[in-house]
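K.L.:
Take a look and give me a structure for this.
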Amino acid sequence: MDLDFLYNMNEGPLRSGLIVLGAALAAVLVAVIAHRIGIGLMRRLARGHLFTITATEVAYNASRLCLILFLLRLVLTGAPDNTPGLTSISYLTSVALILALTWFLIRCVKSVSVAVIKLNPYDVADNLRARRILTQTRVLSRSAYFIIGLLGLSFVLLTLPGARQFGASLLASAGLAGIVAGIAAKPVLGNFFAGLQIAFSQPIRIDDVLIVKGEWGRVEEITGTFVVVRIWDERRMIVPLQWFIENPFENWTHTSSTILGTVFLWMDFSVPTQQVRAEFERVCRTLPLWDKRVCVMHVTDAGERNMQIRLLVSAADSGSAFELRCQIREHMIDFIAKNYPHALPRLRAEVQAHNDPDADADAPGAIIDGSPREGGV
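P.N.:
Now for the predicted structure:
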C-alpha cells in the first residue's frame, strides 16, 4: 500500500507521524469491521458445517488480531522514511504479526480437535471407538501445538540480524533429526515421541481402566509429557508418557470394558455345594449389575481344614464388577450363616483322655489296694 499521495515529503517528521497514526487507526477500524462482516458471512454460509462454525468460534480473536496487524504492516510499509520511530515500530509489528499467525494456527488446530470431539462423544456406554479418537486427537493436537510454536519462534528469531543463524538452525530442528540435535532435553524428547507412539499404537486411551504400580485407576488426561491417572479414592497419579512405552501395565479396557469378577469363600467340608450353587445362580439373576454372561461356581481348592469356593461373575465394566462382587459376597455369607451354620470354617481338634497309673496313684483321694488314700498333709 503506497501512501505517498497522503504525505508531503517536504513536511516535518511530526506531520508525517500524525498522518501515519491516523492511517493506522483507520486500518484498525477497517480490519475490525471487515473481520466482523467476514465472520458473519462464513457462519451464515457454513450453517450446519460443524468444523467451519467451530473454527469461527475458537479462532475468532486470533484471526481478528492477524487482520489488524496485517493492515498495520501495510500502512507502515508505505510510510515515509522520516516518520518518527518507523524502524522500531515496523520491527515490533512484524514480530507481533508472526506471533499472531502462530496463535491463529494453534487455534485452528484447536478448532479441529474440538469439532472432532463433538462428533465423537465418549460419555456413552459403548465408547471404545470414541475414546480411541479422543486420545489420538488430543495427543496429535498437542504435538502440533509444539511444532507450530517451534516454527513461530524460529521465524521471530529470523527477523533478528544477530540471531539469524540461530533461528535458521532452530527452524531446521522442526524436522525429526533436527529436533534431537536442536533440543538437549532428553526427557522432553522421549515424552514427545512417546506421545506420538501412544497416539498411533494406543496402548492407553482416555478413560481406560489401568493397574499402574499396583494402583487401580482411570486415565483422566493425556498431555504432551505425562498421563494423569485418577485413582479409585480420588487421588491422582502423574506418570510420564515414556513410562507406558518402557514398562508393562494392565489395561482392563483395551479391547472391551466387560470384565469377570471373582468371589472366594472358605467353607467347611460339610457345606452342601449344590444348594450353595443354586442360591448363587438365583441371586445373580436378581442383581441388575450382572450382565447375564457368566455365573459359575467351582470348588477350586481343598486344604486340611476347609475348602475354597470360587464364585465367578461377569459385569459390563470394572466399577460394576466391584459392586457386584461385594453384593454377592455379602448375600452368600448371610445365606450360609443362616441356613448352614455348621458349614462355616472351623478348627477341628480331637481330645483324648490320657490315663497314667502313677499319676493316679499320687493324686489325692486315689484308691490304693482297695483303700482310698488320704489327701493333703
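
K.L.:
contacts, neighbours, all on C-alpha from now
P.N.:
OK.

K.L.:
Which of the helices or strands spans residue 41?
P.N.:
helix 13-45 (DSSP states H and E).

K.L.:
For that helix, buried residues please.
P.N.:
13, 15-17, 19-21, 23-24, 27-28, 31, 35, 39, 43 (16 or more other C-alpha atoms under 10 Å).

K.L.:
Likewise for stretch 281-291?
P.N.:
281, 284, 289-291.

K.L.:
And for stretch 193-203?
P.N.:
Under 16+ other C-alpha under 10 Å, the buried positions of stretch 193-203 are 193-199.

K.L.:
what about the strands in the stretch 251-377 of the chain?
P.N.:
Using DSSP state E, counting those that start in this stretch, the strands of the stretch 251-377 of the chain run over 259-267, 290-302, 307-315, 367-368, 371-372.

K.L.:
Could you measure from residue 185 over to residue 179?
P.N.:
10 Å (C-alpha to C-alpha, to the nearest Å).

K.L.:
Please identify which of the two sits among more neighbours.
P.N.:
residue 179 (18 against 9; other C-alpha atoms under 10 Å).

K.L.:
wait, is the more buried one part of a strand?
P.N.:
No - assessed by DSSP: H, G, I helix; E, B strand; the rest coil, residue 179 does not belong to a strand; its assignment is helix.

K.L.:
another one to check against the first:
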Amino acid sequence: MVQTADPSRCTVLWPLSALLAIVLVTLALGWLGDQILQRLARRHPESPVWALLRRCRIPLQLVVCASLLMAARPIERIFDLKGDDAHHAVQLALLASLGWLTIRVVAAVLEGFYLRYRSVTDEPSRIQRVQTQLSLTRRVVSALIAVVTVAVMLLTFQAMRTIGASLLASAGILGIVAGIAAQSALGNFFAGLQIAFGDTVRIGDTVMVEGQQGTVEEITLSYLVIRLWDYRRLIVPTSYFVSKPFENWTRKDPGLLGAVLLHLDHTTPVPELRAALHEFLATHPLWDSTEWALQVTDTTPSTIVVRATMTARTPDDAAVLRFEVREHLVAHLRDHHPTALPRIRTGEGG
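P.N.:
Got it, this is the predicted structure:
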C-alpha cells in the first residue's frame, strides 16, 4: 500500500522553510555588508564614511527581510491568513525600515564629511561653522524623511486615500490655522536655518547673552544650549539670535584681549609696574605672546586708574589670565610698594 504525503503538512513545511531561508539570507547579507564596509574602512582610512555606514546594518537587514517577506508571503501561508492584512503590515514595516535606513545613511555621510573636513582644516572657526551647518542640515533632512515616510505609510490605508479629496479641499483653511498656531515654532525653525547658513553663531563660540557669558554647546532648529562658566545650561530660543543683539567673542578669532583695571595711588611707579607685568606674562603659559600693555587711563582726586591688557588664545584662557594678572600686580605692589595701594586721606599729611 503506497502512502501519500499529507497535503496540509506540505503546505506548512514549505512556508516554514521559506521563512527560515529569509532569516538566514537576511543575516548573511547583513554580515557580508558589514565585512565589506570593514575592508573598505581599512583600505581607505582617510574616508571615515565607510566605518560610519556600519551603523546602517540593522535597518538594512530589516529592509531585506521585509522585502523577501512581501515577495514570498510565508506568514500568510503558515497561519492560513485571508486577505491582505499581513501583507499590509509587512509593507508598513518595509516603508518604516526604508525611512530609518535613509536617515542613517544621511547621518553617516554628513558625519563622515565633517570628520574628513576637520582632518584637513586647521582653522577652528571654519570647523565650527561646518559642524553647525551639518548638524542642522542633518536634523532638517531627518525630519523631512520622517514626515515623508509617515505620509507614505498613511497613504497605504484605503481610508486615507478615500478622504484625500476632502483633505485637499480643507488644506487651505487648515494651513492658515496651523500657521497662526505654530507662528512661534515656525519662527524658530527658520531662525535655526538662518543661524546655520548665516554664520552668526556656531557650536563652540563664546557668546554674551542677557549679561551671561557662556559657550554654545548645542544648536537645534528651535533653541540653543549655552554652557555657562559654572556649568549651568542656558536655553535660548533660536529666534533670539536673529531678532536681538548679542556679543560673539569668537566669531572671527577665538583669541581675546583681556583687561584688568586697578585704582592706585598717585605715587605708583608705573614703569616698574609695567616691567613687572611683562616679566609675569613672559613666563605665563596662557599668554599667546601677541599683545600686552599697561597704561594710565584716568585720574581722580585720590587715585589713578591703571589698565593692564593682554591677549590669550581663548576666552576661557583670557578670563583665567586676567584673574592671575590682577593677583600678581596687587601682590607686587603690596610687597614692594605698599604706599602705591589706594589710601583714604584724613588730613593734609595723611
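
K.L.:
Would you mind confirming that residue 317 of structure 2 is in contact with residue 286?
P.N.:
Yes - when contacts are counted by C-alpha atoms under 8 Å, residue 317 of structure 2 is listed as touching residue 286 (6.0 Å).

K.L.:
Overlap in contacts, these two.
P.N.:
When C-alpha atoms under 8 Å, 6 or more residues apart in numbering defines a contact, no residue borders residue 317 of structure 2 and residue 286 alike.

K.L.:
residues in contact with residue 132 of structure 2?
P.N.:
196, 202-203, 219.

K.L.:
can we see that at 10 Å?
P.N.:
126, 195-197, 199, 201-204, 218-220 (C-alpha atoms under 10 Å, 6 or more residues apart in numbering).

K.L.:
and which of these is nearest to residue 168 of structure 2?
P.N.:
Set against residue 168 of structure 2, the nearest of the contacts of residue 132 of structure 2 by C-alpha to C-alpha is residue 220 (31.3 Å).

K.L.:
Which position in structure 1 pairs with that closest one?
P.N.:
Residue pairing (TM-score structural alignment): residue 220 of structure 2 is matched to residue 223 of structure 1.

K.L.:
helix or strand for the closest residue to its match other than its chain neighbours, which one?
P.N.:
Take residue 223 of structure 1 and drop its neighbours on the chain: the residue closest to it by C-alpha to C-alpha, 6 or more residues apart in numbering is residue 139, 6.8 Å away. Element membership for residue 139 of structure 1, per DSSP H and E: helix 128-158.

K.L.:
For residue 205 of structure 1, see how far away the spatially most central residue of structure 1 is.
P.N.:
In structure 1, the centroid-proximal residue (C-alpha atoms, centre = their mean) is residue 221; its distance is 2.3 Å. The spacing between residue 221 of structure 1 and residue 205 of structure 1, counted by C-alpha to C-alpha, is 9 Å.

K.L.:
try residue 29 of structure 1
P.N.:
Taking C-alpha to C-alpha, one finds residue 29 of structure 1 at 47 Å from residue 205 of structure 1.

K.L.:
cool, residue 101 of structure 1 as well?
P.N.:
32 Å.

K.L.:
try residue 32 of structure 1
P.N.:
42 Å.

K.L.:
and what of residue 33 of structure 1?
P.N.:
44 Å.

K.L.:
One more: residue 145 of structure 1?
P.N.:
Taken as C-alpha to C-alpha, the span from residue 145 of structure 1 to residue 205 of structure 1 is 20 Å.

K.L.:
before we move on, the earlier item: skip ahead from the helix holding residue 41 of structure 1 and say which helix or strand is next.
P.N.:
Helix 13-45 of structure 1 is succeeded, C-terminally, by helix 50-58 (DSSP H and E).

K.L.:
just the angle between that next one and helix 13-45, please?
P.N.:
150 degrees (axes from the mean of the first three to the mean of the last three C-alpha atoms, to 10 degrees).

K.L.:
and helix 50-58 of structure 1, how far from the chain's centre?
P.N.:
25 Å (C-alpha atoms, centre = their mean, to the nearest Å).

K.L.:
hmm, back to that, which one of the contacts of residue 132 of structure 2 is nearest to residue 247 of structure 2?
P.N.:
residue 201 (9.7 Å).

K.L.:
my guess is residue 197 of structure 1 contacts residue 246, does it?
P.N.:
No - between residue 197 of structure 1 and residue 246 there is no contact under C-alpha atoms under 10 Å: 11.8 Å.

K.L.:
intersection of neighbour lists for the two?
P.N.:
Joint contacts of residue 197 of structure 1 and residue 246 (C-alpha under 10 Å, 6+ apart) do not exist.

K.L.:
Give me the aligned partner of residue 301 of structure 1 over in structure 2.
P.N.:
By TM-score structural alignment, residue 301 of structure 1 lines up with residue 298.

K.L.:
is it true that its match touches residue 266?
P.N.:
No - taking C-alpha under 10 Å as the definition, residue 298 of structure 2 is not a contact partner of residue 266, at 11.1 Å.

K.L.:
Neighbour count for these two, which is higher?
P.N.:
Between residue 298 of structure 2 and residue 266, counted using other C-alpha under 10 Å, residue 266 has the larger neighbour count: 18 against 11.

K.L.:
State the distance from that one to residue 309 of structure 2.
P.N.:
Residue 266 of structure 2 is 20 Å from residue 309 of structure 2, by C-alpha to C-alpha.

K.L.:
can you pull the contacts of the equivalent of residue 282 of structure 1 over in structure 2?
P.N.:
Using TM-score structural alignment as the criterion, residue 282 of structure 1 maps onto residue 279 of structure 2. Counting by C-alpha under 10 Å, 6+ apart, residue 279 of structure 2 makes contact with residue 273.
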